[in-house]
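Trainee: I'd like to go over a predicted model; first the sequence, then the structure.
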Amino acid sequence: MPAIVEPKLITGNANKPLASAIARRMSLHRGVNVGLVDARVERFNDGEIFVEVFENVRGEDMFIIQSTSNPANDNLMELLVMCDALRRSSASRITAVIPYFGYARQDRRTKARTPISAKLVANMIHGAGIERVLTMDLHAAQIQGFFDIPVDNLYASPVFALDIKAQFKDRMDELMVISPDVGGVARARELAKRINAPLSIVDKRREKPGEIAEMTVIGNVEGKVCLIVDDICDTAGTLCKAAEVLMENGAKEVHSYISHGVMSGPAVERVTNSVMKSLVLTDTIEPTQPIKDAANIRVVPTAPIFAQAILNIWNGTSVSSLFDDTTLSPIYDGLYAAE
């Protein structure tokens, strides 16, 4: 078997700009060109997915970069078919880099006769021949246990902390981190510790999915610059309502930091017309043109952290080292100006 010289990257159609950015960052780190493997991922007229890899991948360490975002079923199927093509082409190891893991919100049975779809998707990924998964901010930590293969879950909070320190460097003492629900307290607390800010909670009660019945602020937010932290923003209803409630309770400004910008339906319009001064998303899901055009929405890149994580996996070194600000800061040094 030939010696593995460089990690090989391949991507589907879910988020090609992120895949290209990861390849560029890896090229910088390695000092050699790390390109995307030449392949075509297409659909037949009836919607069937077809994959053809144009390069030799025998004995190679392959990384498939594919978010399972909207359209979730198509992108998930692309991932599985790409894996099958690589496995049948004698790739030595296949790692799925899934920046946004779709179906993660279906992580438990909330009612009788409902599925645990996140577990089903984990079984499909394992069954396709994928040997390791790299993802970011899983909706629920227990999803890692749904897999019978190693799962590395990166966190957006170190990246957000770097951005916050750059954006609010003169007002750090005014900041307060807000969890938009009780379930997200651990995520918000993690960011609050990183920027040395207090924590507050917006307690919400839902009558049915997509509708908020009542919201209550737990904690004193008067005169504070509030930073709402969450993993997913879908229709932005909860987020915009939480921002209104915080302003009504005396907050000076409201900003939001969201790991995955699903941003479906009226989300962009709601955010644009809301009291939020800014919404910061990562590019784990490819931003649409309305998101790019929105005056109060910013996108921070995840390519540097994913590129380093892929190299660490390939080298057999620690991925958890990327949870530390001191390790991450050099990777992101000057990036906001460059990108």
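Mentor: That came in fine, so what should we check first?
Trainee: all contacts plus neighbour counts: C-alpha atoms, from now on.
Mentor: Will do.
Trainee: mind listing the strands for the chain?
Mentor: 8-11, 39-43, 49-53, 61-65, 93-98, 132-136, 151-154, 175-179, 199-208, 211-218, 225-233, 253-261, 278-282, 297-300 (DSSP state E).
Trainee: got another, please set it beside the one above:
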Amino acid sequence: MRPLKLFSLDAGADFALDVATALGVPLAAHEEREFVDGEHKLRPLDDVEGADVYLVQSLYSDRASSVDDKLVRMLFFVGALKDAGAARVTAVIPYLCYARKDRRTKLHDPLSSRYLASLFEALGTDCVVTLDVHNLAAFENAFRIRTLHLPAQPLFVDFVAERLQGDGNPLVVASPDVGGVKRAEALRQALGERLGGEVGRAFVEKYRSGDELSGGVLVGDVDGASVVIVDDLIAGGGTVRRATESLKRGGAARILVLASHGQFCGSALADLAQLPIDVLAVTNSLPQPVGTQLQIVDCAPLLAEAIRRLHHGGPATQLSV
């Protein structure tokens, strides 16, 4: 069997170390060098010839570097790994950038998710693994290489079941918009099986034009219920705010908000802290601030298991359902 090599760029080293610990392998060494003109170079320091290589890196913006900088570095490093003789390179991207621009809504709109896929394919990437992408069908159709999509749902089922111990209220799973109804329904069914009881459903009407949100009509009965809002991403927080206000008007007793990815742009996290939300939880697919009421659901073991199964020849696809 080919040796397994696990790499990360400097920006994602903390999370990648959690994945490495769960996987039981060390992070492989690499060099990341900056030049005075703003350019950079990356190269593996471990020997990767003939190896099965996994590169773990979420793609996002922060104060240190832009999403585009992280993307270019990752692409260049994939190319360097292939040039160094890696037999297979898998890009493990817990948060995949540009996944929200997956269709044309205005004249001459770009299809950024497809262009992103073409870049990874051009550099010789053999497989892309991600967590709860925005639009699964668009993600799968954009790539011409193998993809593995990991839902955070099993992690959220465990999280909610633990938080609701001793809760005597009816349970409802709500989508904050119509587009997320399928995701919410999958969680609703899984929670019903786990808890052995009836779980209600609801969703909140939402319309978006540019950065402006409207709507807010609640569909479903939440009076006296503990309501779980589930979404793939919290960025500005406007969608969650509208959903929370609608659910409270509908009589919800408790509100738990779950999101696979927490961007929390600007003052979003502070604004959400002012809402009547009992629990706000995201995975650690993106780095999060300490010292807040935000609760973290660890997705590193899930990604480690995906890497383990891919390396040993399966069954990895079972993790995608």
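Mentor: Okay, I see it. Being a predicted model, the structure only gives us computed values, none of them experimental.
Trainee: hang on, the earlier thing: mind putting the strands of structure 1 into CSV with mean neighbour count?
Mentor: Output for the strands of structure 1, formatted as CSV (neighbours: other CA atoms under 10 Å):
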stretch, mean neighbour count
strand 8-11, 23
strand 39-43, 15
strand 49-53, 16
strand 61-65, 25
strand 93-98, 23
strand 132-136, 22
strand 151-154, 19
strand 175-179, 27
strand 199-208, 17
strand 211-218, 14
strand 225-233, 24
strand 253-261, 25
strand 278-282, 22
strand 297-300, 19
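Trainee: Could you save those as a markdown table and add columns showing distance to residue 117 of structure 1?
Mentor: Output for those, formatted as a markdown table (distance: least, CA to CA, whole Å):
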| stretch | distance to residue 117 of structure 1 |
| --- | --- |
| strand 8-11 | 24 |
| strand 39-43 | 25 |
| strand 49-53 | 22 |
| strand 61-65 | 21 |
| strand 93-98 | 16 |
| strand 132-136 | 17 |
| strand 151-154 | 17 |
| strand 175-179 | 26 |
| strand 199-208 | 20 |
| strand 211-218 | 23 |
| strand 225-233 | 17 |
| strand 253-261 | 19 |
| strand 278-282 | 24 |
| strand 297-300 | 29 |
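Trainee: among those, which is nearest residue 320 of structure 1?
Mentor: Set against residue 320 of structure 1 and scored by CA to CA, the strands of structure 1 come closest in strand 151-154, at 7.9 Å.
Trainee: Could you find the counterpart of residue 2 of structure 2 in structure 1?
Mentor: When structure 1 is aligned by TM-score structural alignment, residue 2 of structure 2 is paired with residue 4.
Trainee: separation between the residue of structure 2 most remote from its centre and residue 140 of structure 2?
Mentor: Most distant from the centre of structure 2: residue 36, at 33.8 Å, with distances by CA atoms, centre = their mean. Separation of residue 36 of structure 2 from residue 140 of structure 2 (CA to CA, to the nearest Å): 39 Å.
Trainee: Quick check: the closest residue to residue 266 of structure 1 other than its chain neighbours vs residue 144 of structure 1, distance?
Mentor: Excluding its sequence neighbours, the residue lying closest to residue 266 of structure 1 (CA to CA, 6 or more residues apart in numbering) is residue 235, at 6.2 Å. Using CA to CA, residue 235 of structure 1 is found at 26 Å from residue 144 of structure 1.
Trainee: thinking again about what came up before, hmm, the match of residue 2 of structure 2 is touching residue 62, no?
Mentor: No - the criterion here is CA atoms under 8 Å, and residue 4 of structure 1 misses it with residue 62 at 10.4 Å.
Trainee: before we move on, back to that, of all the strands of structure 1, which one comes closest to residue 29 of structure 1?
Mentor: The nearest among those, by CA to CA, is strand 8-11 at 14.5 Å.
Trainee: Average separation of that closest one from the aligned part of structure 2, please.
Mentor: After superposition onto structure 2, the mean distance of strand 8-11 of structure 1 to its aligned counterpart is 0.5 Å, using mean CA distance after the TM-score superposition for structure 1.
Trainee: What's residue 78 of structure 2 aligned with over in structure 1?
Mentor: Per TM-score structural alignment, residue 78 of structure 2 is aligned with residue 83.
Trainee: which residues of the stretch 1-150 of structure 1 fall in helices?
Mentor: 16-30, 72-87, 117-127 (DSSP state H, counting those that start in this stretch).
Trainee: JSON lines for these, including mean neighbour count?
Mentor: Shown next, in JSON lines, are the helices of the stretch 1-150 of structure 1 (neighbours: other CA under 10 Å):
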{"stretch": "helix 16-30", "mean neighbour count": "19"}
{"stretch": "helix 72-87", "mean neighbour count": "20"}
{"stretch": "helix 117-127", "mean neighbour count": "17"}
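Trainee: No more questions from me, cheers.
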